[in-house]
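Undergrad: okay, here's the prediction I keep looking at, along with the sequence it came from:
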Amino acid sequence: MAIDRLQRMVADFAAERSWERFHTPKNLVMALTGEVGELSELFQWLTAEQSQALMDDPARRTPVEEEVADVFIYLLRLADVLQIDLVAAVEAKLRKNAERYPIQQAYGQAVKYTELGSSKD
């Protein structure tokens, strides 16, 4: 399903409930932050191995899927309200990150681009 179709579905959902007035950028960012917190809570205190295996347990998988969906819904709505073309923004950011993290320098490295030496800002 295309991003623009999902955004339309989310916008329609909000419009049908007359929620547009509540969907200010500030409120949407706060809601998005809250949902990310709820997603984080599902992984809190797990070891790396436990977090990798979390999705193997159907009882734990569903809450993770629902929180990921909530995060995505609020992100879609925020981008719509701010008139951000998510596809174009992601493509531009990936191009920028490709410059910041050249394969030869970044391969296998979990460091910020500023620590790679000769990468660009």
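TA: Yep, it's here. Numbering: from 1, shown residues only.
Undergrad: rest of the way, CA atoms for contacts and neighbours
TA: OK.
Undergrad: quick check: the gap between Asn97 and Gly108.
TA: 15 Å (CA to CA, to the nearest Å).
Undergrad: who has more neighbours out of those two?
TA: Asn97 (14 against 8; other CA atoms under 10 Å).
Undergrad: that one sits in which helix or strand?
TA: According to DSSP states H and E, Asn97 maps onto helix 86-100.
Undergrad: go on, Val36?
TA: Per DSSP H and E: helix 25-43 holds Val36.
Undergrad: hang on, the earlier thing: buried set for the helix or strand just after the helix holding Asn97?
TA: Remark: after helix 86-100, the chain's next helix or strand is helix 103-106, criterion DSSP H and E. For helix 103-106, the neighbour count (16 or more other CA atoms under 10 Å) marks Ala106 as buried.
Undergrad: please apply the same query to stretch 23-36.
TA: In stretch 23-36, counting by 16+ other CA under 10 Å, buried: 23, 28-29, 31-32, 35-36.
Undergrad: next, the one to line up against it:
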Amino acid sequence: MTGVLEKEGVTLEELKEKMAEFARERDWDQFHSPRNLLLALVGEVGELSEIFQWKGEVPRGLPDWKDEEKQHLGEELSDVLLYLVRLSDICGVDLGKAALRKLKINAIKYPVKLCKGSSKKHTHMNVDKNNFNGDSGSAAATKGMTSDSKSSSDADV
């Protein structure tokens, strides 16, 4: 990969381009099938999980962790992100747009007044299927979505 990102922030588009360049320079496109990338992503999620294994609950900010542990965590989180960005690119999915759409779907599935402070899944909440927000003009009602609606992914934020 020619050059390192000098600025502090980075967009998903920039990561996508950097990953494509990285793979192209190494002639790895031939190996980057959706299946192979997904399996690599799952492997990296496993490595990320190992970092937390046996630690029990940990407080936000990881105040008791050593700098080396936090750096390792950052590397594994990055591996997961990079494979996810590459997989979305290879599959032709605009990850940023898909994520924003999913947030909107989750806002409908989890209306604030029904789920605030609750960890219940949307299928276990008492929701009027035709009226999520308590008003007849809700986005769910106008788009025909119900609490039983599933997007292409049922992952919730």
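TA: Cool, the structure landed. Small disclaimer: the values here were computed from a predicted structure and weren't measured.
Undergrad: about what we covered before: starting at the chain centroid, how far to the helix holding Val36 of structure 1?
TA: 10 Å (CA atoms, centre = their mean, to the nearest Å).
Undergrad: check the mean deviation of that helix from structure 2.
TA: Here helix 25-43 of structure 1, set against structure 2 after superposition, deviates by a mean of 0.2 Å using mean CA distance after the TM-score superposition for structure 1.
Undergrad: still on that earlier bit, what's the helix holding Asn97 of structure 1 aligned against in structure 2?
TA: Alignment note (TM-score structural alignment): helix 86-100 of structure 1 is matched to residues 95-109 of structure 2.
Undergrad: now the matching stretch on structure 1. Mean distance?
TA: Mean deviation for stretch 95-109 of structure 2: 0.6 Å (mean CA distance after the TM-score superposition for structure 1).
Undergrad: what about the aligned partner of Ser118 of structure 2 in structure 1, how many residues nearby?
TA: Using TM-score structural alignment, the equivalent of Ser118 of structure 2 in structure 1 is Gln109. Neighbours of Gln109 of structure 1 under the rule other CA under 10 Å: 12.
Undergrad: how would you label Gln109 of structure 1: helix, strand or coil?
TA: At Gln109 of structure 1 the chain is in coil, as set by DSSP: H, G, I helix; E, B strand; the rest coil.
Undergrad: give me the distance between Asp89 of structure 2 and Gln53 of structure 2.
TA: Applying CA to CA, the value for Asp89 of structure 2 to Gln53 of structure 2 is 31 Å.
Undergrad: Trp45 of structure 1 matches what in structure 2?
TA: Per TM-score structural alignment, Trp45 of structure 1 is aligned with Trp54.
Undergrad: so how far is Ala98 of structure 2 from its match?
TA: 34 Å.
Undergrad: more crowded one of the two?
TA: Comparing Trp54 of structure 2 with Ala98 by other CA under 10 Å, the one with more neighbours is Ala98, at 12 against 8.
Undergrad: other SSEs contacting the one helix or strand Glu68 of structure 2 maps to?
TA: Using DSSP H and E, Glu68 of structure 2 maps to helix 67-91. In terms of contacts (3 or more CA pairs under 8 Å, 6 or more residues apart in numbering; DSSP states H and E), helix 67-91 of structure 2 is packed against helix 12-25, helix 34-52, helix 95-109.
Undergrad: and the angle from the longest one to helix 67-91?
TA: For the pair helix 34-52 of structure 2 and helix 67-91, the angle between their directions (axes from the mean of the first three to the mean of the last three CA atoms, to 10 degrees) equals 160 degrees.
Undergrad: output the contacting helices and strands for helix 34-52 of structure 2.
TA: helix 67-91.
Undergrad: same check on the first one?
TA: In this structure, helix 12-25 of structure 2 makes packing contacts with helix 67-91, judged by 3+ CA pairs under 8 Å, 6+ apart.
Undergrad: residue in structure 1 matching Leu41 of structure 2?
TA: So, by TM-score structural alignment, Leu41 of structure 2 is matched to Leu32.
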